[in-house]
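Q: Pasting a predicted model and its sequence here:
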Amino acid sequence: MNDFKQIAQIVKNRKQNINDLYKILQNNQSHPLIDRALELAELDNEKSNVLAILRRLVDLKEENLVQELEKKGLSEEEITQIKYKVHSLVRAFYEVEHQDLIDEIKTKNLLDEFYLALIQGVHNIGVVMNSFDIVWSKQILDTNNKILKEQFPNLSDVLEFLKQNKLYQLNQDEQICERSYGALVKIGTIWRFLPYAKAFENEVLKLEYEFDKLLEKLKNYDLDDGKKAYVDYIEKLKLAFCEKNNDEVIKKWQEAELAWMEVKSPLQIGHPLEYYEDSYTHAVALEWDIRLEDVSDFNADNFKQKIKESFSMIYENLEEKDEKLFEEVNFNLDKTQLYICMPMIFYGAELKGLFSAQVVPNDEYVSNIAGKKIFAFLNYVYENAKTKPFMKLSSMIFEKEFLDYGRQILFFNEKLWKKIYEVSTIGHEFGHIFFVANDSEKKMNESGVFKNIEEFKATAGGLVNFFLHEEEELKLPVFYELIKRAVGLIAWQKVEEVKPYYTEGLIHLSLLFNARVLVFEDEKLNIDFSIEAYERFKKVFLENYYELARHYVLKEDAKNYLDKFCILEDEVFLPLDEEYKEFVKYYYELYQLYGNDIDESGEFEKYINAIESGGQRGI
């Protein structure tokens, strides 16, 4: 009765229709939805502006829109107001799109009554979550964090203030939790920290109502163990959202996530799992979605075995030992559930960006009991990558021969592209598990920059796994992806929620320059894209990874490691090394000028035409 494969195909088809909006750039067409978004953003109908709107609507990325608004000289407050206006259009579009998808599934009788009630209930909760997320953002990001930023000169001062005034939530060990499900509220001159159920009382009451409606429906059906797991999880999730005792909040969320780990169906619900923009109280973002299992020939068991071997090899070569940490990591690796999946319906914070992959939960207490789930959106990311037009900035930075190497893989060697994704992205998610114990983040985040090295550690773990299990035909493709990505991450220099990826890029660049893979002189980036350069880089990279692993085993402050690569100047992390500091500045200046400009050389059209004419070997 439950035809998840056909539903997956419907989801793919509907996403492809949305991706096809990019064709208006190639054909110089107009579209009423894009025209309305341009009007809301007060932007002219120019290609760079249209691209920014398409990135916001199709890819859910805000930074391109912000860039165009900054070019107009608008203030931060004016930009924020326009972002909310455009967000309302994006939100309305996807609320209708998701309901239409659910209606199509109902019409075609692809699910039994339990699952139909489940996805409709998740959608109804999601509509509330969309409203909640706006209020959440205005209170936490636009108000609280702005006040704290003005009041205190740097991050460590804010963190000390929060600690001294007990503005936090406690974990199961009565220690300050490294994330929170609450918000600061200022009453006169006094700050208090309240759970979501008190800080956002109206929004949580609406959520409670939708949760109760869903649970009432689900309990009317015959429940096997798999369906009982959903009901148990949703009940506990409701209790977590509705908890008003600040000292009980973390415990309730842990109970919800333990129940969530027991849901093992092809249809997975995503709830608030991680914090992003909130650098101060680490308030967990209001994520809400369904991710659906996708078709793939990825051999998860084989990959996991290699990952375990790599971790053991690195650990054995370290002088510093922590057997408890070693056991925790291996337990998490053994218990990890891997889902190759696609986003089906999504709400809240996810209307400002979706994942290419995710490893959760972040609560190591939960993981020490139940392990983790890794979600990899393999086919979704691949199809999106082929849709986006080539950008002028890429051709200004990289030689055509270098770009063609990657483009040939993307458009004409799907199998190889997906192998690279396995190494870099699925490897990244497993890399997060390496060298992290129950108390690692708490001890290493004293200066508030744990995430700024953790994203590098994750990618590095995936790369080290590849270096220790090399496949000859993947060496240069993986090397290409690393170089291109490391350079591209510079664009996120001032995007708060993804700054950890920017600093990750800075560390990669440091090692690439150190290995003389990259040389910057006379405003030109020279790349040694050879197997010899790959071997030089591998040597430098492995040496650095051992140093990083030692740092994690000893659970030292993340700032001590980050300080070896970059320094904070005017709230921007910049490299210590002068050569590649100049390159980072050069790239970012070009990005500000040309970041939304399309490559008009006709190269993208050549690749598209080659595919449409049945070309398989490239051009």
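A: Yes, it's here.

Q: going forward, measure contacts between C-alpha atoms and count neighbours the same way
A: Will do.

Q: got the contact list for Ile82?
A: 40-41 (C-alpha atoms under 8 Å, 6 or more residues apart in numbering).

Q: Buried residues in the helix or strand it falls within, which are they?
A: Ile82 belongs to helix 76-107 when assigned by DSSP states H and E. Within helix 76-107, the residues that count as buried by 16 or more other C-alpha atoms under 10 Å are 79, 82-83, 86-91, 94-95, 97-99, 101-102, 105.

Q: Secondary structure element holding Val66?
A: Assigned by DSSP H and E, Val66 belongs to helix 63-71.

Q: for Leu292, same thing?
A: Leu292 belongs to strand 287-293 when assigned by DSSP H and E.

Q: How about residues contacting that strand?
A: Outside strand 287-293, the residues touching it (C-alpha under 8 Å, 6+ apart) are 4, 8, 119, 122, 126, 129, 266-273, 339-350.

Q: returning to what we had before: how far off centre is the helix holding Val66?
A: Chain-centre distance of helix 63-71: 21 Å, with C-alpha atoms, centre = their mean, to the nearest Å.

Q: Which other helices and strands does that helix contact?
A: Packing contacts for helix 63-71, counted by 3 or more C-alpha pairs under 8 Å, 6 or more residues apart in numbering; DSSP states H and E, involve helix 47-58, helix 76-107.

Q: so which of these gets nearest Ala256?
A: If you check each of the helices and strands packed on helix 63-71 against Ala256 by C-alpha to C-alpha, helix 76-107 wins as the nearest, at 25.3 Å.

Q: now the closest one, how far from the chain's geometric center?
A: 19 Å.

Q: And for the helix or strand following that helix, what's in contact with it?
A: Toward the C-terminus, helix 76-107 is succeeded by helix 113-136 as the next helix or strand (DSSP H and E). Identification of contacts with helix 113-136 by C-alpha under 8 Å, 6+ apart yields 91, 95, 98-99, 102, 106, 200, 203, 206-207, 210-211, 213-214, 217-218, 221, 286, 288-290, 345-349.

Q: Drop anything exposed from these.
A: 91, 95, 98-99, 102, 200, 203, 207, 210-211, 214, 218, 286, 288-290, 345-349.

Q: among the contacts of strand 287-293, which are in strands?
A: Counting by DSSP state E, the contacts of strand 287-293 place 267-270, 339-348 in strands.

Q: next, the one to line up against it:
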Amino acid sequence: MDKITIENNLKTIIDYNREVNSSLKKIYSGVANDDEYREILEEFLDYVGLESNDETRLGAYFRLIELRENSLVLYMEKNNFSEEKKDEVLDLSYEYTSDFHFELQSDLIDFVEKQSLVTPFYLEIFKGVHLVGKAFNDFFLTWRNHIINGINRDLEKKFNNDSSKIMDFLNENNLFDLGHFAEQADRSYSALCYDENKNFVSKSYFDAFNFEIQNIVDSLDIFISNLEKLEDEIYNSKKEYLDYLQAIKNAFLETDVNLLVAKWALVDETWMQIKTPFQISHPLEFYEDKYRKAVAPEWDLRLKNSVFESVVEKDILNMYETFYKEIGKEKFRDSYNYSLANINRVQLYLSNEILIYGAQLTGLNMAQVVPNDDVISDKFGKKIFGFPEMVLENKRSLPFMKWQSVIFDENLLNNYRKYLFSDSKNFYKIFDIEVLGHEYGHNLWLDLDTETVMNKKTGLFKNIEEFKATCGGLVAYFMGKNDDLELSEKLIIDHVIRIIGLFAYKKITEVQTYYCEALIHFQLLLESRIISIIDNKIVLNFSIDSFSNLKETYINHYVDLINIYLSKTDAMEFLKRYTIKDGLYYLPQNEFLRDFVNYFTKTYEEIGNEVDNSISKDKYLNN
């Protein structure tokens, strides 16, 4: 087998996976119809202990097939489930979903093997990832229940949900990992635990979750041993894969919390050397933990699938240089050089996730930029992954929901659906601008300690960082060639639909950063008058003038944000310009905007699980 053959065979594997996913979408029929698919949904509901009705069957479909927990959460909140009962149902739903997809992925590997689609070496990559993935599935629930549902809730009760007081407590008691140069790290590879005196102590994952981590290590040993017996005659990357897997094993075995960042930096370094189309994900990158940024266990195998040619990097670089001509490179030389080097060394992989485990089973990424270690990125750059084909297929498969028809003006929603179902070409262009632009945008206006400094006082860095990332991609487009008004209008339509939809994340702790991002965008969209609110509906007012206003508004606010980053001001100083904290949740600073967000929340809580059957997808599919 040669390189051309194996890369052609990748398309066969991706096609197989697409067909499986397409067949899974048919299970949606069982939500409303008493057919063969209803049995699948009712088996799920029986396992998690919920009655079967239209709303729970929809929640079962979203959890099992779309990998989303929010529909089940909404149902349980409407029905006043206790916190303990909600946790129990979500845990059981994870167990069922992970087993369900593990079997499907076993079938995929059997297909790859029987069809001889890859070499023995890369077949072992599939099998080894799958073996280790099972151990990650077993680890995830223990991790979430201890950190997210356990320690973090204890901290919130102790300090009455005051994030500043929580951060002060963690800082004063040295409960963060030490990173490079013996300085406080911007993330944690450890967990807080209680000692015999009920005081908090920091423990490595190996000490805090010994059984689960030993299971991962044992699986890695088998993976490494099997891979050592084979040769990679296609990409000559055997050493790179083995170095990476060994580095992961060594990092998981480390027990000194002050050495964890250094050990995981070696994982980052070895991972950056793997440049084949078979990309094993980085196992600990996304931090759902909003206080210590303890990294969640995630694991997957993604195959390169270049469905379009990305051009956003050029616009990002042009924007970056334009701003620095005004700012003065000499004033912030370290930041200028660091961010520029990161962009220039990006490895971009448009891909499809084929095997998924751990945190990935609670929601797939649209894109991802990794690693998080800025010292490693300073030397080796970053990888950016985008999953455009999967995102498009998933968006098209989702049912139309009643809340969308209530919140959005009919023309806006109709134009969005026309574009979504009939214009793949512009969808990919917009994905490039808004999604990949977001990932490139993460790299800007930073140096080695920016996040640590901006996060230290209030722990709110991520609450503005997601806005910075998306805004970077948009502003790069606004400052570049944007004379295609049809594309620009579709971009704004897509952006508005996404941003307003993020209001649904208001009460979901793990993704509240995206909700905060949405609140800032919401103010800018209304300020520019490209949208308005008429009879509690979002109306789009796209014209040459309103688009010009939007560009100016976004650029001005982005410049303000750049100054926050370059001065390393605490993130709260920017966030409070747009938001207030109302109890547990953020709301817009502006009263008019606040009223609408509260209206959205009330509407979503009432009908968020109701399907809109008044309009058929056929209207758009046959357009």
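A: It's in. This one's a predicted model, so the numbers in the text were calculated from it and none came from an experiment.

Q: Can you check which part of structure 2 the strand holding Leu292 of structure 1 sits on?
A: Under TM-score structural alignment, the counterpart of strand 287-293 of structure 1 in structure 2 spans residues 298-304.

Q: average distance between that stretch and structure 1?
A: Comparing stretch 298-304 of structure 2 with its match in structure 1 after superposition yields a mean distance of 0.6 Å (mean C-alpha distance after the TM-score superposition for structure 1).

Q: Structure 2: matching residues for the helix holding Val66 of structure 1?
A: The aligned range for helix 63-71 of structure 1 is 70-78, by TM-score structural alignment.

Q: and what of stretch 547-561 of structure 1?
A: Going by TM-score structural alignment, stretch 547-561 of structure 1 sits over residues 560-574 in structure 2.

Q: Check stretch 453-462 of structure 1 too.
A: Alignment of stretch 453-462 of structure 1 against structure 2: residues 464-473, by TM-score structural alignment.

Q: measure Tyr320 of structure 2 to Ile580 of structure 2 for me?
A: Distance check for Tyr320 of structure 2 against Ile580 of structure 2: by C-alpha to C-alpha, to the nearest Å, it reads 31 Å.

Q: Those two: which is more packed in?
A: Tyr320 (19 against 15; other C-alpha atoms under 10 Å).

Q: Alignment lookup: the more buried one to structure 1.
A: So Tyr320 of structure 2 corresponds to Phe311, using TM-score structural alignment.

Q: ranges for the strands of the stretch 501-619 of structure 1?
A: Here the stretch 501-619 of structure 1 has its strands, by DSSP state E, counting those that start in this stretch, at 518-521, 524-527, 566-569, 572-575.

Q: Reformat those as a markdown table; add distance to Ile34 of structure 1.
A: Below are those laid out as a markdown table (distance: least, C-alpha to C-alpha, whole Å):
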| stretch | distance to Ile34 of structure 1 |
| --- | --- |
| strand 518-521 | 39 |
| strand 524-527 | 36 |
| strand 566-569 | 38 |
| strand 572-575 | 33 |
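
Q: Relative to Glu414 of structure 1, which of those is closest?
A: Taking the strands of the stretch 501-619 of structure 1 one by one with C-alpha to C-alpha, strand 524-527 is closest: 25.1 Å.

Q: Against which helices or strands is that closest one packed?
A: strand 518-521.

Q: Tell me the most packed of the ones in strands among the contacts of strand 287-293 of structure 1, by neighbour count.
A: Ranking these using other C-alpha under 10 Å puts Tyr347 first, with 29 neighbours.

Q: Looking at structure 2, name the residue matched to it.
A: Looks like Tyr347 of structure 1 aligns to Tyr357 there (TM-score structural alignment).

Q: what angle separates the strand holding Leu292 of structure 1 from helix 113-136?
A: 150 degrees (axes from the mean of the first three to the mean of the last three C-alpha atoms, to 10 degrees).

Q: Going by neighbour count, which residues in the next helix or strand after strand 287-293 of structure 1 are buried?
A: Next along the chain after strand 287-293 of structure 1, taking DSSP H and E as the criterion, comes helix 300-316. Within helix 300-316 of structure 1, the residues that count as buried by 16+ other C-alpha under 10 Å are 303-304, 307-308, 310-311, 314-315.

Q: tally of neighbours for Glu605 of structure 1?
A: If you count neighbours by other C-alpha under 10 Å, Glu605 of structure 1 ends up with 14.

Q: which SSE is the closest residue to it other than its chain neighbours in?
A: Using C-alpha to C-alpha, 6 or more residues apart in numbering and skipping the chain neighbours, the partner closest in space to Glu605 of structure 1 is Gln26 (8.0 Å). Following DSSP H and E, one finds Gln26 of structure 1 within helix 23-27.

Q: can you tell me the mean distance of that helix from structure 2 after alignment?
A: Relative to structure 2, helix 23-27 of structure 1 is 4.7 Å off (mean C-alpha distance after the TM-score superposition for structure 1).

Q: list the buried ones in that helix?
A: Buried-residue list, helix 23-27 of structure 1, by 16+ other C-alpha under 10 Å: 24-25.

Q: And whichever helix or strand comes after it, what does it pack against?
A: Using DSSP H and E, the helix or strand that follows helix 23-27 of structure 1 in sequence is helix 32-41. Packed against helix 32-41 of structure 1 by the contact rule (3+ C-alpha pairs under 8 Å, 6+ apart) you find helix 47-58, helix 76-107.
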